[in-house]
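Chemist: let's see this in three dimensions:
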Amino acid sequence: MKIVVLDDYQRVARDYGDFGALPEADVDVRHEHLDPTELIAALSDAEVVVAMRERTPFPAEVFERLPRLRLLVTTGMNNAAIDLEAAAAHGVTVSGTAMYGATKSSNTAELTWALILACRRHVVTEDRALRDGRWQTTIGTDLAGSTLGVLGLGRMGTQVARIGQAFDMRVTAWSENLTEQRAAEAGATLVSREELFAGSDVLTIHLKLSERTTGLVGPAELAAMKPSAVLINTSRGPIVDESALVAALIAGRIAGAGLDVYGVEPLPLGNPLRGAPRTVLLPHLGYVTERSLRGMYEQVVEDIAAWQAGAPVRVLAAPA
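Modeler: Below you'll find the predicted structure:
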């Protein structure tokens, strides 16, 4: 059985997942991202493919060109880059993994706060200045007494909101179906979407990517923000209109942005975000911790073993 593991950038798949326990498994681990022209050739004889999050799209045309493929395992229990209807039509089982093994981790929430603090206290700028021989080149902004706006108050947004309270911030929140009671349970105040953008000193995004949320943060929303505010996105890149964000940063309409996600990943060398001022840019590290990756790869092996035994687990299916 040929198994191809995609996008193991950190080179830990074999250490964290016991692929050797799978009978008659020929495992090919790819450490570099494959572009579409390379993908089909690399997977042509694979019966099982392991995808890392949404790095590699699997639309209908990919399934059509991989007739040997029978199991696609994705890390995480949601993957917008996989056409589940097409997978089913081509006889491919799709299984997922609980993102953080058996525990609920706050690793993306922790990284969100790393970006918030880096932006508000100019950590990257001061680090570079110090290495260049300069001393105290910026003035930081206090979090205490300021307003944290949370766009999307689900599990991750709630974790971020509670940390905001520990910094003595006023926490506001909005999402389409959020209620006052649910917001209050997270220590936040429900406000309108317009109020969220206009009143936040730090606006952080924690929404799932969908047709409804794609481009949700666009020119009008960025224009409504305070010139002193920063935007943080550790959710999904396409929720923010990147061109509008770059324009807002260059024009000084917002004070900065901390980003861990992008419309195209890895972020292309020529992307204007790379040269945008007052930004802290990370390469989608929200879930990249030892506990998270270990839990993922352990469950990848469980998924493959269960499928081999004829009883697949954590099966993902298209909505009815």
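Chemist: contacts, neighbours, all on C-alpha from now
Modeler: OK.
Chemist: my read: V202 touches T147, true?
Modeler: Yes - with contact defined as Cα atoms under 8 Å, V202 counts as touching T147 (6.5 Å).
Chemist: who has more neighbours, these two?
Modeler: Between V202 and T147, counted using other Cα atoms under 10 Å, the more crowded position is V202 (28 against 21).
Chemist: so who does the more buried one touch?
Modeler: Going by Cα atoms under 8 Å, 6 or more residues apart in numbering, V202 touches 116, 147-149, 229-232.
Chemist: now the second one, please; I'll put the structures next to each other:
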Amino acid sequence: MKILIPEYIDPRSLQRLRAEHEVVFDSTLWERRADLVSSARDAHAIIVRARTQVKGELLDAMEYCRAVGRLGVGLDNIDVQTCQARGIEIIPAIGGNARSVAEYVVTCALMLLRYSHYSVGGALADGNWIRPAIPEGREVAGRTIGLVGFGSIGQLTGRLASRLDMRVVAHDPSLRELPANDFECQLLPLDDLLASSDIVSLHLPLTPATRGLIDASRLALMQPDAVLVNAARGGIVDEKALADALAQRRLRAAALDVFDEEPLPGGTALSGTPNLLLTPHIAGVTADSESRVGELVSDRILALLKSIA
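Modeler: So this is what the prediction gives:
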């Protein structure tokens, strides 16, 4: 059977797939829509990351497709409803990059609470001894981390934070009660969480209900000394409102790994914003997580194709 892979996949997973099936792999194919559609016509499975849009003409062309593997967890680039209607199984790598994202969030929290003590660029090495007259940095022990979304990544982030003696609170409208965990956590309404947390970390999918969720009014609820981390999906945070809050010192600092538009173009509202850490959608991307993600998706793709052979 034929497996189409138009984006990067871990080489070891690629080798496994090629050992059992015909595999068409081109990590730049997602950029060439016409070639992608043509290659997909006789594919029995497609494995994608976040850039391939599995919808519209591409999905229409995949007459023989039985599975869409997603090397990640977000599904906003996949027409889930149409796939389900056609009996196409969607296979995300749930849990595969959870550790990487959780470590990113905790690292950002540690850095941002102490951001004034870090040298940016070569200033310190050039002899500019930048040290505040009054200590400004904060320790995380005893601080409250608020997790907006409490799925597998949110729970692991809470576990790591608790090991650093942070208090953990969470908001997740899909939960009526907390899942069993080995750390204490309190469920709060969103506005109460924002008002009481020293660190707010987002762990939500992008849906019509979550788009613009953290807007100017919600940012205004946060403590002036709090930090915000978004390693979930762009569009959840109002970027202009966040830039304004940081520029006006109504928020201590923020870290964004995801954006309304990716790749992030120049000249957005975020350009020149103080106390803002930007990374190019890499929170869940490490050599370790890539190996796990590739294996998780490959295992299930191979099992599914074997079951229909």
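Chemist: if we can go back for a sec, would you turn the contacts of V202 of structure 1 into CSV with distance to E126 of structure 1 and secondary structure?
Modeler: Output for the contacts of V202 of structure 1, formatted as CSV (distance: Cα to Cα, whole Å; DSSP: H, G, I helix; E, B strand; the rest coil):
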residue, distance to E126 of structure 1, secondary structure
I116, 15, helix
T147, 24, strand
L148, 24, strand
G149, 26, strand
A229, 19, coil
V230, 18, strand
L231, 20, strand
I232, 19, strand
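Chemist: keep only these that stay in contact in structure 2.
Modeler: Compared against structure 2 with both residues aligned by TM-score structural alignment, their matches' Cα atoms under 8 Å, the contacts of V202 of structure 1 retain 116, 147-149, 229-232.
Chemist: got a winner among those residues for most neighbours?
Modeler: Going by other Cα under 10 Å, G149 tops the kept ones among the contacts of V202 of structure 1 with 33 neighbours.
Chemist: related to what we said a few turns ago, ok, of the contacts of V202 of structure 1, which one's closest to L71 of structure 1?
Modeler: Of all the contacts of V202 of structure 1, I232 has the smallest distance to L71 of structure 1: 35.7 Å, by Cα to Cα.
Chemist: map the closest one across to structure 2 for me.
Modeler: Matched by TM-score structural alignment, I232 of structure 1 corresponds to V229 in structure 2.
Chemist: does that match touch R252 like I think?
Modeler: No - using Cα under 8 Å, V229 of structure 2 is not in contact with R252; the gap is 11.6 Å.
Chemist: does H31 of structure 1 count as helix, strand or coil?
Modeler: Recorded secondary structure, H31 of structure 1: coil (DSSP: H, G, I helix; E, B strand; the rest coil).
Chemist: how close does it sit to E110 of structure 1?
Modeler: As judged by Cα to Cα, to the nearest Å, H31 of structure 1 and E110 of structure 1 stand 26 Å apart.
Chemist: so who does the closest residue to V160 of structure 1 other than its chain neighbours touch?
Modeler: Closest residue to V160 of structure 1 apart from its sequence neighbours, by Cα to Cα, 6 or more residues apart in numbering: A109 at 5.5 Å. Contact analysis of A109 of structure 1 by Cα under 8 Å, 6+ apart lists 156-157, 159-160, 286.
Chemist: what's the match for A109 of structure 1 in structure 2?
Modeler: Checking TM-score structural alignment: A109 of structure 1 goes with A102.
Chemist: and that match, how far from S201 of structure 2?
Modeler: The separation that A102 of structure 2 has from S201 of structure 2, given Cα to Cα, amounts to 10 Å.
Chemist: likewise for P224 of structure 2?
Modeler: 16 Å.
Chemist: now swap in E295 of structure 2 and tell me
Modeler: Distance from E295 of structure 2 to S201 of structure 2, by Cα to Cα: 28 Å.
Chemist: more crowded one of the two?
Modeler: More crowded of E295 of structure 2 and S201, by other Cα under 10 Å: S201, with 29 against 21.
Chemist: you'd agree the more buried one is up against V105?
Modeler: Yes - between S201 of structure 2 and V105 there is a contact at 7.1 Å, judged by Cα under 8 Å.
Chemist: quick check: neighbours shared by those two?
Modeler: Taking Cα under 8 Å, 6+ apart as the criterion, S201 of structure 2 and V105 both touch 229, 231.
Chemist: in the stretch 201-309 of structure 2, which spans are helices?
Modeler: In the stretch 201-309 of structure 2, helices defined by DSSP state H, counting those that start in this stretch lie at 216-219, 239-247, 287-308, listed in chain order.
Chemist: which of those helices sits closest to V68 of structure 2?
Modeler: helix 287-308 (8.4 Å).
Chemist: quick one: residues in contact with that closest one.
Modeler: Contacts for helix 287-308 of structure 2 (Cα under 8 Å, 6+ apart): 1, 9-10, 12-13, 16-17, 45, 67, 69-72, 91-93, 96-97, 99-100.
Chemist: filter those to the buried ones?
Modeler: Buried subset of the contacts of helix 287-308 of structure 2 (neighbour count, 16 or more other Cα atoms under 10 Å): 9-10, 13, 17, 45, 67, 69-72, 91-93, 96-97, 99-100.
Chemist: among these, which are located in strands?
Modeler: When those are checked against strands (DSSP state E), the matches are 45, 67, 69-70, 91-92.
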